[in-house]
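Student: turn this into a structure:
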Amino acid sequence: MSLLDDFLIRAALAGIGVALAAAPMGCFVVWRRMAYFGDATAHAAILGVALALALDIPVFGGAVAVALVMALTVSTLSGRGYSMDTLLGVLAHSALAFGLVAVSFLTDVRIDLMAYLFGDILAVGHADLAVIWSGALLVLVLLAWRWQALLTATLNPDLAYAGGLDPRREQLILTLALALVVAVAIKVVGVLLIAAMLLIPAAVARPFVRTPEQMAIGASVSAVISVLGGLALSLEYDTPAGPSIVCVAAALFVLSSLFRGIGQRA
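Tutor: Next comes the predicted model:
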């Protein structure tokens, strides 16, 4: 009997894969103040799921394609006189609504909508595990390859221009990475909780670090602890696994905030 035949081992490995991909991406989301951007991209993924099922193509491919289209649309329209928060609000909720309506037309396909909205990490199979880790490794390779350029473009666009970098190109690379993270995270935490896994671990790590690299590592550690703690909570109290993971992440954020408050008063 293979170790991967244990559903809990598969769930833990899937969660760790998502955590390692989402955490460093979440740092860029925090640094660039892109919280709503991540939310809009995640909400769009449910439309990708519906289209993938309707066209009989892999769900991962449909989710990546629609998330990428959403992210590119936001990037394109943001510089054309639209208020960013208004634009993201319109696109995020519209995409989610169109996705839910599209799912209702799939009468010949059995679909557990709650699993896509809130995740179903305990039902992850061998094929899902392969997709999650392939996507996660691709995100990590992409970030490692462009780390310094992405960091420079994020912290100081003028310096990036002076160094021969194009901040808009780096934005597109981040957009691609974000779409991949959203696609691999759907099975684990669902589209409604992906933004939490992007933001909370990065926010947890922030008070404890001095460099961007330390923050990415700290966020990854926090995300992995959240996954394992959430699975343990779900197993012990029979709670939904995806929301339980986010609850543990939120508890870590509270502890992190208390530590920051004590440190500032000391």
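Student: from now on I want contacts and neighbour counts done on CA atoms only, so please keep to that.
Tutor: Fine.
Student: leaving out chain neighbours, which residue sits closest to Ile46?
Tutor: Gly99 (5.2 Å; Cα to Cα, 6 or more residues apart in numbering).
Student: and the helix or strand where Ala223 lies, what other elements does it pack with?
Tutor: If you go by DSSP states H and E, Ala223 is part of helix 212-237. In terms of contacts (3 or more Cα pairs under 8 Å, 6 or more residues apart in numbering; DSSP states H and E), helix 212-237 is packed against helix 7-31, helix 194-205, helix 241-265.
Student: mean neighbour count and distance to Leu228 added to those helices, as a markdown table?
Tutor: Converted to a markdown table, those look like this (neighbours: other Cα atoms under 10 Å; distance: least, Cα to Cα, whole Å):
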| stretch | mean neighbour count | distance to Leu228 |
| --- | --- | --- |
| helix 7-31 | 24 | 7 |
| helix 194-205 | 26 | 13 |
| helix 241-265 | 17 | 8 |
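Student: and of the ones you listed, who's closest to Phe118?
Tutor: Of all the helices and strands packed on helix 212-237, helix 241-265 sits nearest to Phe118, with 6.0 Å by Cα to Cα.
Student: got the contact list for Ala12?
Tutor: Val227, Leu228, Leu231 (Cα atoms under 8 Å, 6 or more residues apart in numbering).
Student: at 7 Å instead, please
Tutor: Ala12 makes contacts with Leu228, as judged by Cα atoms under 7 Å, 6 or more residues apart in numbering.
Student: if we can go back for a sec, how far does the helix holding Ala223 sit from the chain's center?
Tutor: 14 Å (Cα atoms, centre = their mean, to the nearest Å).
Student: before we move on, what about stretch 115-129?
Tutor: The answer for stretch 115-129 is 15 Å, by Cα atoms, centre = their mean.
Student: quick one more, to check against the first:
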Amino acid sequence: MTLLDDFLIRAALAGVGVGVAAAPLGCFVVWRRMAYFGDATAHAAILGVALSLAFSLPVFAGALAVALIMALAITALTQRGHAMDTLLGVMAHSALAVGLVAVSFLEGVRIDLMAYLFGDILAVSRTDIGIIWAGAVLVLGLLAWRWQALLTATLNADLAYAAGLDPRRESLVLTLTLALVVAVSIKVVGVLLIAAMLIIPPAAARPFAATPERMAVAAGLIGALSALGGLALSFRFDTPTGPTIVCAAAAFFVVSIISRGLRGAPSG
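Tutor: Take a look at the predicted model:
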């Protein structure tokens, strides 16, 4: 019997993998005000799940493909002058609805829809852990490789052009990385909660970080601790694990807000 035979160990490894991958990437989502973009990309993944099951493909492959197509489509339409907030609202809810309808047409396939909507971290296998951590390493590698370029393009497009960078290329790297995070996260927190793991840890880390790099590291740490804390609370109180992980992240955010308020309050 090996360590990975324990389902709680597998769940913990999966949760930490998602946390350390999603949270640093989420810093760019927060800085660029792309919260709804992440939501739309995540919602599209349920259509990828349906297509994967229909054609007997790995769920990861289908979710990644459809999430990437959605992200690229939104980017292309936005560059043509469509209003970002309206476009994201339409595509996010449409993608989720189409995915749910597509799932209902699958015959002879039993699917636990709640597991894909809210995650089923306790059912992750060794293969799932391998996929999650391979994705996490790839995401962190992409961020480390393009960090300065992504940061410059995020701060100011004109500054990026002056530095010899193409902001559109950096947006494409960010889009690819976001789709990858969505694909590896679907098993842990589900399509409805992926955006929360992208946004909440960076938002909680922001008051404690003096530099972008420190914010990314702090966000990754908070993401990992949220996964472990949520898993422990879920096991202790018999609550849904995916939502409990998000609740743990939200608790970190509340603590950060209170801490910032106390530090900003006058003494006396």
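Student: quick one on the thing from earlier: looking at the helices and strands packed on helix 212-237 of the first structure, which is nearest to Val90 of the first structure?
Tutor: Comparing those by Cα to Cα, helix 194-205 comes nearest, at 16.8 Å.
Student: report the mean deviation for the helix holding Ala223 of the first structure after fitting onto the second structure.
Tutor: If you overlay the two and look at helix 212-237 of the first structure, the average distance to its match in the second structure is 0.5 Å (mean Cα distance after the TM-score superposition for the first structure).
Student: buried residues in that helix, which are they?
Tutor: By neighbour count with 16 or more other Cα atoms under 10 Å, helix 212-237 of the first structure contains the buried residues 215-234.
Student: closest one to Asp120 of the first structure among the helices and strands packed on helix 212-237 of the first structure?
Tutor: helix 241-265 (6.8 Å).
Student: with the second structure superposed, average distance for that closest one?
Tutor: Averaged out, helix 241-265 of the first structure is 0.8 Å away (mean Cα distance after the TM-score superposition for the first structure).
Student: which other helices and strands contact that helix?
Tutor: With contacts taken as 3 or more Cα pairs under 7 Å, 6 or more residues apart in numbering; DSSP states H and E, helix 241-265 of the first structure sits against helix 194-205, helix 212-237.
Student: ok, residues contacting the shortest one?
Tutor: By Cα under 7 Å, 6+ apart, the list of residues contacting helix 194-205 of the first structure from outside reads 22-23, 25-27, 30, 38-39, 42, 182, 185, 215, 218-219, 222-223, 246, 249-250, 252-253, 256.
Student: what's the angle from it to helix 241-265?
Tutor: Interaxial angle, helix 194-205 of the first structure versus helix 241-265 (axes from the mean of the first three to the mean of the last three Cα atoms, to 10 degrees): 30 degrees.
Student: likewise the last one?
Tutor: Between the axes of helix 212-237 of the first structure and helix 241-265, defined by the same axes, to 10 degrees, the angle is 130 degrees.
Student: just to revisit the earlier point, isn't the residue nearest to Ile46 of the first structure right up against Ala50?
Tutor: Yes: assessed by Cα atoms under 7 Å, Gly99 of the first structure is found in contact with Ala50 at 6.2 Å.
Student: who has more neighbours, these two?
Tutor: Shown here are Gly99 of the first structure and Ala50; by other Cα atoms under 10 Å, Ala50 has more neighbours (26 against 20).
Student: state the distance from the residue nearest to the more buried one when sequence neighbours are not counted to Gly190 of the first structure.
Tutor: Among residues not flanking Ala50 of the first structure along the chain, Val103 sits closest, at 5.2 Å (Cα to Cα, 6+ apart). Distance of Val103 of the first structure to Gly190 of the first structure, computed by Cα to Cα, to the nearest Å: 15 Å.
Student: between the two, which has more neighbouring residues?
Tutor: Gly190 (28 against 21).
Student: if you count contacts, what does the helix or strand that contains Gly61 of the first structure end up packed against?
Tutor: Per DSSP H and E, Gly61 of the first structure falls inside helix 59-77. Applying 3+ Cα pairs under 7 Å, 6+ apart, we find helix 59-77 of the first structure packed against helix 35-55, helix 167-189.
Student: 8 Å instead, please
Tutor: Using 3+ Cα pairs under 8 Å, 6+ apart: helix 59-77 of the first structure touches helix 35-55, helix 84-104, helix 167-189.
Student: of these, which is nearest Ser2 of the first structure?
Tutor: Of these, nearest to Ser2 of the first structure by Cα to Cα is helix 167-189, at 21.7 Å.
Student: in the strand or helix carrying Thr127 of the second structure, what counts as buried?
Tutor: Taking DSSP H and E as the definition, Thr127 of the second structure sits inside helix 126-155. Buried residues in helix 126-155 of the second structure, counted by 16+ other Cα under 10 Å: 126, 128-129, 131-133, 135-136, 138-140, 142-143, 147, 149-154.
Student: on average, how far is it from the matching bit in the first structure?
Tutor: Mean deviation for helix 126-155 of the second structure: 0.7 Å (mean Cα distance after the TM-score superposition for the first structure).
Student: and that helix with helix 167-185, angle?
Tutor: Using the same axes, to 10 degrees, helix 126-155 of the second structure lies at 150 degrees relative to helix 167-185.
Student: equivalent range in the first structure for helix 126-155 of the second structure?
Tutor: Under TM-score structural alignment, helix 126-155 of the second structure corresponds to residues 126-155 of the first structure.
Student: so how many other residues sit close to Leu87 of the second structure?
Tutor: That count, for Leu87 of the second structure with other Cα under 10 Å as the rule, works out to 16.
Student: so how far is Leu64 of the second structure from it?
Tutor: 21 Å.
Student: for Trp133 of the second structure, same thing?
Tutor: Distance from Trp133 of the second structure to Leu64 of the second structure, by Cα to Cα: 15 Å.
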